[in-house]
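Asker: Quick one, structure for this:
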Amino acid sequence: MPIAATELISRAADIVQDVANVRWTVAEWLRWANDAARETIIRRPAARSVTVVLTLLAGAKQGIPANGVELLDVTRNMGADGVTAGRIVRRVDRQLLDDQNPDWHAMRPAGKIKHYTFDERAPKTFYCYPPAVAGTKVEALFSELPPAIAASTDELDMGAEYINVLVHYMVFRAFSKDSEFANGAVAAAHYQAFADAVGINNETTTANSPNQNSV
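Answerer: The predicted structure is shown next:
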């Protein structure tokens, strides 16, 4: 269920004791809410994941839509109608394909994908094997950013379970503002709470990567 912008602003304003939004304006809170959403999804891609049918380009190199953040999985082939389910697609290590056939990128294109490879250094890109015939469809799971909220009457399209995470980041930004109300220690505490909640550490930043738990 989407989160009402007023819910985020009121919770943050309560914490900073500015319920009238005098020291920090509604416009600022809205910007920080959008920033909080982006930071959360970048750190934890599954915070807003979508499953869509992708129409592939000709060749091996493919990509997720422009509003996507990171590929999470390519699950199966789909029929030309985009509805009929087809053969599963398995993730493999690119080195395995490279070792077996260094010229696999130049293979004859096919209308059915068997495997895909992924590199966290290029999170919006993946390669399919065999290379695709233009128009081939697959079902993919990826994270994406929600539409930005611009007014207090808007709703942020993220799950309600992330309310506290978002509020911590918003309060961090409020207390980091260069003004007489800035408080570095309190800002740092809220950022740490945000970081702990989304799991910012070496073990969890790639927890949703397709390369985890490989076969």
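Asker: hey, let's count contacts and neighbours off CA atoms from now on
Answerer: Fine.
Asker: Can you spell out which helices and strands pack onto the top strand by length along the chain?
Answerer: Identified as the longest strand of the chain according to DSSP state E is strand 68-78. Helices and strands touching strand 68-78, as assessed by 3 or more CA pairs under 8 Å, 6 or more residues apart in numbering; DSSP states H and E, comprise strand 85-88, strand 90-91, strand 137-144.
Asker: quick one, what contacts the residue sitting furthest away from the middle of the chain?
Answerer: Distance from the C-alpha centroid of the chain peaks at Glu180, with 35.2 Å (CA atoms, centre = their mean). Going by CA atoms under 8 Å, 6 or more residues apart in numbering, Glu180 touches no other residue.
Asker: ranges for the helices of the protein?
Answerer: 5-16, 26-43, 94-100, 163-176, 184-198 (DSSP state H).
Asker: Tabulate these (JSON lines), appending distance to Asn67.
Answerer: Shown next, in JSON lines, are the helices of the chain (distance: least, CA to CA, whole Å):
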{"stretch": "helix 5-16", "distance to Asn67": "21"}
{"stretch": "helix 26-43", "distance to Asn67": "11"}
{"stretch": "helix 94-100", "distance to Asn67": "25"}
{"stretch": "helix 163-176", "distance to Asn67": "20"}
{"stretch": "helix 184-198", "distance to Asn67": "21"}
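Asker: how about Val52, what does it touch?
Answerer: 139-141 are the contacts of Val52 under CA under 8 Å, 6+ apart.
Asker: how about a markdown table for the helices and strands packed on strand 68-78, with distance to Asp99 added?
Answerer: Below are the helices and strands packed on strand 68-78 laid out as a markdown table (distance: least, CA to CA, whole Å):
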| stretch | distance to Asp99 |
| --- | --- |
| strand 85-88 | 23 |
| strand 90-91 | 16 |
| strand 137-144 | 25 |
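Asker: Pick the most deeply packed of those strands.
Answerer: Among those, ranked by average contacts under mean count of other CA atoms under 10 Å, first place goes to strand 137-144 (a mean of 22).
Asker: one more to put side by side:
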Amino acid sequence: MATTSAYIIREVQRNLNDLNGDRYPATDVAGFVNRAQRDIHSVRPDVTASNFTFIPVAGAKQALPQEASVLIDVPANAEGNQRRITKVDMEMLDASEPNWRSKQGAIEIKHFMHDQRVPRSFWLYPPAAATGVSVELEASLYPIDITQPTGAASSTATGNISLRDEWATALIFVSTSYAMLTDLEGEANPSLASSYLARAEQLLGVQLQSSAAVAPKN
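Answerer: Next up is the predicted model:
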């Protein structure tokens, strides 16, 4: 069950003691949620992990779909006997079979290679045939911004968040922290913001480097 944007915004407003959205309207909170989604994704790409069918182009070198940010795995062929695809080291394959890239295309893939220095590319062995090939792809997807609410109340928000349900609490905490850091009138806000961010980092198991701009609210 996908977590709704309205739920996230309502919980952020609850943390801010502003359920009516008088000081932190849903239209503003949505911006904090979107920033938080992007920041969480940047340090934990797995929070938007997805498994889908991928149709390779002919040849060995492949490119991630535009909606994907990080390759996680190429688990298996998607058709036929659905043979497992294993990850191998390109240097070892180059050493044992230097001309493997020029091999005739096949409809069943045995191995894949991925170099973190070229994150949006990966290679298949044997090279993929022009037609009849499909593989399972596990990749992290870029988070999609939540739809902009139409009013101050969380109920005016529609749609769902991009992160998987288990990360909803971390998203609420990060979004709350970002909202607090835009309102420095309260002396406790910086301390509370740090507390919420620390709780989120504990849930995520990483340290966040916020891209949220810190500026007083108008």
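Asker: Provide the TM-score value for the superposition.
Answerer: The TM-score (TM-score structural alignment, normalised by the length of structure 1) is 0.80; 197 aligned residues with a CA RMSD of 2.2 Å.
Asker: about what we covered before: aligned partner of the residue farthest from the centre of structure 1 in structure 2?
Answerer: Residue pairing (TM-score structural alignment): Glu180 of structure 1 is matched to Glu185 of structure 2.
Asker: And the helices and strands packed on strand 68-78 of structure 1: which comes nearest Tyr127 of structure 1?
Answerer: Nearest to Tyr127 of structure 1, of all these, is strand 90-91, at 10.0 Å by CA to CA.
Asker: in structure 2, what residues pair with that closest one?
Answerer: Going by TM-score structural alignment, strand 90-91 of structure 1 sits over residues 86-87 in structure 2.
Asker: Comparing the matching stretch with structure 1, how large is the average distance?
Answerer: Mean deviation of stretch 86-87 of structure 2 relative to structure 1 after superposition (mean CA distance after the TM-score superposition for structure 1): 0.7 Å.
Asker: What lies in contact with that stretch?
Answerer: 74-75, 110-114.
Asker: What is the most widely separated pair among these?
Answerer: Lys110 and His114 (14.0 Å).
Asker: Give the burial count for the aligned residue in structure 1 for Leu19 of structure 2, as a bare number.
Answerer: Under the alignment (TM-score structural alignment), Leu19 of structure 2 pairs with Val19 in structure 1. The number of residues packed near Val19 of structure 1 is 15, by other CA atoms under 10 Å.
Asker: The nearest residue to Val19 of structure 1 once chain neighbours are set aside: how many residues sit nearby?
Answerer: In this structure, Val19 of structure 1 finds its nearest non-sequential neighbour in Ala13, 5.0 Å apart by CA to CA, 6 or more residues apart in numbering. When neighbours are defined as other CA under 10 Å, Ala13 of structure 1 has 24 of them.
Asker: Let me see the contact set for Ala13 of structure 1.
Answerer: Ala13 of structure 1 touches 19-21, counting by CA under 8 Å, 6+ apart.
Asker: Ala134 of structure 1 reaches Gly59, doesn't it?
Answerer: Yes - with contact defined as CA atoms under 8 Å, Ala134 of structure 1 counts as touching Gly59 (7.4 Å).
Asker: more crowded one of these two?
Answerer: Gly59 (20 against 14).
Asker: counterpart of that one in structure 2?
Answerer: Under TM-score structural alignment, Gly59 of structure 1 pairs with Gly59 in structure 2.
Asker: repeat for Thr6 of structure 1
Answerer: For Thr6 of structure 1, the residue aligned by TM-score structural alignment is Ala6.
Asker: okay, now its match: neighbour count?
Answerer: 23.
Asker: now swap in Asn67 of structure 1 and tell me
Answerer: Asn67 of structure 1, neighbours per other CA under 10 Å, totals 12.
Asker: In contact with it, which residues?
Answerer: Contacts of Asn67 of structure 1 (CA under 8 Å, 6+ apart): 144-145.
Asker: Distance-wise, check it relative to Leu145 of structure 1.
Answerer: 6 Å (CA to CA, to the nearest Å).
Asker: Next up, the contacts around the closest residue to Ala46 of structure 1 other than its chain neighbours.
Answerer: Distance criterion CA to CA, 6+ apart; nearest residue to Ala46 of structure 1, sequence neighbours excluded, is Ser143 at 6.2 Å. Ser143 of structure 1 makes contact with 41, 45-50, 68-72, according to CA under 8 Å, 6+ apart.
Asker: which of those show up in structure 2 as well?
Answerer: For these, the subset whose aligned partners also touch in structure 2 (both residues aligned by TM-score structural alignment, their matches' CA atoms under 8 Å) is 45-50, 68-72.
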